[in-house]
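Undergrad: the following block contains a protein sequence and its predicted model.
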Amino acid sequence: MLGIGIVAWIIIGGLAGWIASKIKGTDAQQGLLLNIVVGVIGGLLGGWALSLFGVDVESAGWFFSFLTCLVGAVILLSIVQAFTRKK
């Protein structure tokens, strides 16, 4: 994912963060900026996880980068929800 520009990071990250927040039910708590942050950090998390399995994310294209961000963002939101749940 490092092969695409910063504008692409923002667009793909924002879209992936927004869809992930819809999937996890946190959309009402997040704004545009937090969706972008979640998507970009999710992309880094997903890219790191896939690199452990030897998957080359950088040369896979926009769609694979989006899927990587989406899966990473869902994982990130799941982790955050696990730590912030009231007992």
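TA: All right, it came through fine.

Undergrad: rest of the way, CA atoms for contacts and neighbours
TA: Noted.

Undergrad: so how far is the longest helix along the chain from its chain's centroid?
TA: When the chain is parsed with DSSP state H, its longest helix is helix 62-84. Helix 62-84 has its C-alpha centroid displaced from the chain centroid by 4 Å (Cα atoms, centre = their mean, to the nearest Å).

Undergrad: now do the buried residues in that helix.
TA: Ser65, Phe66, Thr68, Cys69, Leu70, Val71, Gly72, Ala73, Val74, Ile75, Leu76, Leu77 (16 or more other Cα atoms under 10 Å).

Undergrad: next, the one to line up against it:
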Amino acid sequence: MSILSWILFGLIAGAVAKLILPGKDPGGIIVTIGIGIVGGLLGGWLGSSFFGGGGISGFNLASFGWAVLGSLILLLLYRLVFHKSRG
């Protein structure tokens, strides 16, 4: 699967990750979209390199799942690093 496909997956996966983990993120929608794109690339890399051995290809449910997983991981990390404490 090409990098361009993972970027497209990332856009959609970022939106899904935001629906799964709602809340106000520091940075707004642009940062969330960026996290989605990078998360899609991360998910594609994880799935291809470690778990699929290059078996993930095309627009299918497994590929989309990896993109969403990568976006969720990055969104959680982003919130942990840039979370402003309320008090």
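TA: Great, that's in hand. Since this is a predicted model, take the numbers as computed values, not measurements.

Undergrad: TM between them?
TA: Here the TM-score for the pair of chains, by TM-score structural alignment, normalised by the length of structure 1, is 0.67; 82 aligned residues with a Cα RMSD of 2.7 Å.

Undergrad: now render the buried residues of helix 62-84 of structure 1 as a markdown table, adding distance to Leu34 of structure 1.
TA: What follows is the buried residues of helix 62-84 of structure 1, written out as a markdown table (distance: Cα to Cα, whole Å):
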| residue | distance to Leu34 of structure 1 |
| --- | --- |
| Ser65 | 19 |
| Phe66 | 17 |
| Thr68 | 18 |
| Cys69 | 14 |
| Leu70 | 14 |
| Val71 | 16 |
| Gly72 | 15 |
| Ala73 | 11 |
| Val74 | 13 |
| Ile75 | 15 |
| Leu76 | 12 |
| Leu77 | 11 |
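
Undergrad: from the residues you listed, which two are the most distant?
TA: Ser65 and Leu77 (18.1 Å; Cα to Cα).

Undergrad: list the contacts of Lys24 of structure 1.
TA: Val74, Leu77, Ser78 (Cα atoms under 8 Å, 6 or more residues apart in numbering).

Undergrad: give the aligned equivalent of the second one in structure 2.
TA: Structural alignment (TM-score structural alignment) places Leu77 of structure 1 against Leu75 in structure 2.
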